[in-house]
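Undergrad: A predicted structure for the sequence below; I have some questions about it.
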Amino acid sequence: MGTGRDAGAERTGRDETVEERADRIWSDLIQEVRVAQTGVQILFGFLLTVVFTPKFADLDDTDRAIYVATVIVGAAATGALIGPVALHRLVAGRRVKPQAVALASRLTFVGLVLLLATMTAALLLVLRVVTHDMRVLWLVGSVVAWYLLCWFVWPLWIRHRHTVRRPPG
């Protein structure tokens, strides 16, 4: 009564082996990373050009510090979100896909947190330069709250509410 698969292979809830599950999750993860990579690379590229604009010379010390922090965090986000691609390339064919998926997932999460920080700092800088008003912190805080809701709160709520709990044993 076999399915043609290794009877000793560990199974998951989707009737797939650990390796099949890793393949499926890897494909999903790479699709997700492609979306995030595009956004962070466009934002980072834009940030790198700002320093060469005439308006940059007029920035005060606080705005320059925000800019430097934004570029550094943007570079870190770019590294974290490109990391899964390099990881896959370096371990492909080594039979470590489940472990690679776990690390790539962590890198992607870190990349999303760093992207959130980059977008927050960039928004703060732009709004400070445009308005010269520290009340922009309320606007930035509102946008960050929206990001947190969309990126973390709702997904975690769905995960908590709809995760099937398996009985012990």
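TA: Received it, and whenever you're ready, just let me know what you need.
Undergrad: CA only for contacts and neighbour counts going forward, please
TA: OK.
Undergrad: Identify the residues contacting the residue nearest to F44 when sequence neighbours are not counted.
TA: Counting by Cα to Cα, 6 or more residues apart in numbering, F44 lies nearest to G74, which is 5.7 Å off, once chain neighbours are set aside. Neighbouring residues of G74 by Cα atoms under 8 Å, 6 or more residues apart in numbering: 40, 43-44, 114-115, 118.
Undergrad: mind checking the SS state of the spatially most central residue of the chain?
TA: Residue closest to the average C-alpha location in the chain (Cα atoms, centre = their mean): L112, at 2.4 Å. Using DSSP: H, G, I helix; E, B strand; the rest coil, the structure places L112 in helix.
Undergrad: Below is structure B, check it against A:
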Amino acid sequence: MSGQRVLVAVASRHGGTAGVAGSVADGLREGLGSGAVVEVRPVTEVDDVTGYDAVVVGSAVYHGHWLEAARDMVLRCAIDLWDRPVWIFSSGPVGARGRPPQELLEADEVLVQTRAREHRVFAGRLDRAGLGAAERAVAGLLFLPEGDRRDPADARAWGRAIAASLTAGQPGR
């Protein structure tokens, strides 16, 4: 049994990335066991990470960039993030197999600011019906494919891998 406290902080404009965060959190819970506390919170509600043993930060990606709210949270908490293990993830609907290619994302700055152990890229979802007029226009101009390309099992597996990293070396695990 683990008494770990883990925060999964997420920036999601239309809910798709929040779904990925939920799957990562499910994997963390599976891997850490019943004594763990895994919280999923919007980045806009995170001003302090000192009550957590580890943090996962995720953001939707638009035009290769994390959402501003996620970047702001990382800046607010950067020094405290350095004192604990951090993982980051990006989610977006474009690119090969429905996800943005790693090299097209501007995650280097976030990696430095958080000292993250890993950056994972997950496929996203695009539902034009939920977009505003400007977003629909951009999606059309970029020929972005509509649909849900998220893989909850992949996100859960990554959560379990993070849990394994957190519990490595703990007695009784």
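TA: Noted; the coordinates are in hand. From a predicted model like this one, the values you see are computed outputs, not experimental measurements.
Undergrad: What does the TM-score come to for these two?
TA: After superposition, the two chains reach a TM-score (TM-score structural alignment, normalised by the length of the first structure) of 0.26; 74 aligned residues with a Cα RMSD of 5.4 Å.
Undergrad: wait, doesn't R156 of the second structure sit right on G31?
TA: No. Using Cα atoms under 8 Å as the test, R156 of the second structure is too far from G31 to be in contact (9.5 Å).
Undergrad: The nearest residue to Y62 of the second structure once chain neighbours are set aside: neighbouring residues, count only.
TA: In space, and not counting its chain neighbours, Y62 of the second structure is closest to G92: 7.1 Å by Cα to Cα, 6+ apart. G92 of the second structure has 28 neighbouring residues, counting by other Cα atoms under 10 Å.
Undergrad: G92 of the second structure contacts D148, correct?
TA: No. Judged on Cα under 8 Å, G92 of the second structure makes no contact with D148 at a distance of 10.3 Å.
Undergrad: Quick check: buried residues in the helix or strand where I42 of the first structure lies?
TA: Assigned by DSSP states H and E, I42 of the first structure belongs to helix 18-50. Within helix 18-50 of the first structure, the residues that count as buried by 16 or more other Cα atoms under 10 Å are 19-22, 25-26, 29-30, 33, 36-37, 40-41, 43-44, 47.
Undergrad: how about the helices of the second structure, start to end?
TA: Using DSSP state H, the helices of the second structure run over residues 16-32, 68-81, 108-114, 133-141, 152-167.
Undergrad: Deepest in the core, which of the ones you listed is it.
TA: Of all the helices of the second structure, helix 16-32 has the most neighbours on average by mean count of other Cα atoms under 10 Å, namely a mean of 24.
Undergrad: just to revisit the earlier point, ok, so of the buried residues of helix 18-50 of the first structure, who is nearest T108 of the first structure?
TA: V33 (6.8 Å; Cα to Cα).
Undergrad: Find the residue closest to the closest one in space, skipping its chain neighbours.
TA: Leaving aside its chain neighbours, V33 of the first structure sits nearest to L81 (6.4 Å; criterion: Cα to Cα, 6+ apart).
Undergrad: same check, this time on P84 of the first structure
TA: Distances taken as Cα to Cα, 6+ apart place A104 nearest to P84 of the first structure, at 4.8 Å, with adjacent residues excluded.
Undergrad: So the one you found belongs to a helix, correct?
TA: Yes. Using three-state DSSP, the assignment for A104 of the first structure is a helix.
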